[in-house]
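Undergrad: Model the structure of this input:
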Amino acid sequence: MSDNEEGPRERLKAAVWYIVGEICESQKADLNVVITPQLIASLTELVYTQAESLGRDLEMFAK
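TA: Okay, here's the model as predicted:
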């Protein structure tokens, strides 16, 4: 794999970052809050970690 290619995890995390950012931007006017890149990064980590945990739980439950 070359330096320019990203692995599936990095691409998935980038997609989660994008969606989290879109959701934050769509809700900021209604909630009257300021959206910072740090907030988006924190929420992205939270969502990604929870998705990984859910995936592991589902795999264990399926066995």
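
Undergrad: CA atoms for contacts and neighbours, from now on please.
TA: Will do.

Undergrad: helix/strand/coil for A14?
TA: helix (DSSP: H, G, I helix; E, B strand; the rest coil).

Undergrad: Would you map the helices across the chain?
TA: Remark: helices assigned in the chain by DSSP state H are 8-31, 37-62.

Undergrad: TSV please, covering those and showing mean neighbour count.
TA: Converted to TSV, these look like this (neighbours: other CA atoms under 10 Å):
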stretch	mean neighbour count
helix 8-31	13
helix 37-62	13
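
Undergrad: Could I get the contacting residues of A15?
TA: With contact set as CA atoms under 8 Å, 6 or more residues apart in numbering, A15 has no partners.

Undergrad: Could you also give me the structure for this second sequence? I'd like to compare it with the first:
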Amino acid sequence: MNADSNDPRASVWLAVAKLCSEDETSSGVSYSPTFVEALSHVVYAQAETMGGDLECFAKHARRTKISVDDVKLCARRNGALHKQLEDIAESTSAKPNK
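TA: Predicted structure coming up:
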């Protein structure tokens, strides 16, 4: 994969490759280039699906902007992730805008 292009797929591949490399260093597990490529495709496809869902949730609520509530709605079936998103939303909404 050509990571130098402006293609979002290349950016996803670069991020996944970096995370795998960091995990290799800390855990000692080795990831093949084929695995990194496959995982990149899965992450990209999931992001596309989630993006479409977020747009639909906002449109259903008659909004033109995607909100934090839309993101939390995407995570509703994953209790741990939903809780993390709620905690992050709560902590960021408590901070004053600069």
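
Undergrad: which ones are touching G51 of structure 2?
TA: Counted by CA under 8 Å, 6+ apart, G51 of structure 2 has zero contacts.

Undergrad: Report the central residue of structure 2.
TA: A47 (6.2 Å; CA atoms, centre = their mean).

Undergrad: And that one, what's its match in structure 1?
TA: Under the alignment (TM-score structural alignment), A47 of structure 2 pairs with A51 of structure 1.

Undergrad: What separation do you get for that match and K13 of structure 1?
TA: Here the criterion is CA to CA, to the nearest Å. By it, A51 of structure 1 lies 11 Å from K13 of structure 1.

Undergrad: mind listing what G79 of structure 2 touches?
TA: The neighbourhood of G79 of structure 2, defined by CA under 8 Å, 6+ apart, contains no residues.

Undergrad: Quick check: it vs D7 of structure 2, distance?
TA: 33 Å.

Undergrad: now H60 of structure 2
TA: Distance from H60 of structure 2 to D7 of structure 2, by CA to CA: 30 Å.

Undergrad: Same question for E86 of structure 2.
TA: For E86 of structure 2, the distance to D7 of structure 2 equals 31 Å [CA to CA].

Undergrad: matching residues in structure 2 for stretch 27-36 of structure 1?
TA: If you align by TM-score structural alignment, stretch 27-36 of structure 1 falls on residues 23-32 of structure 2.
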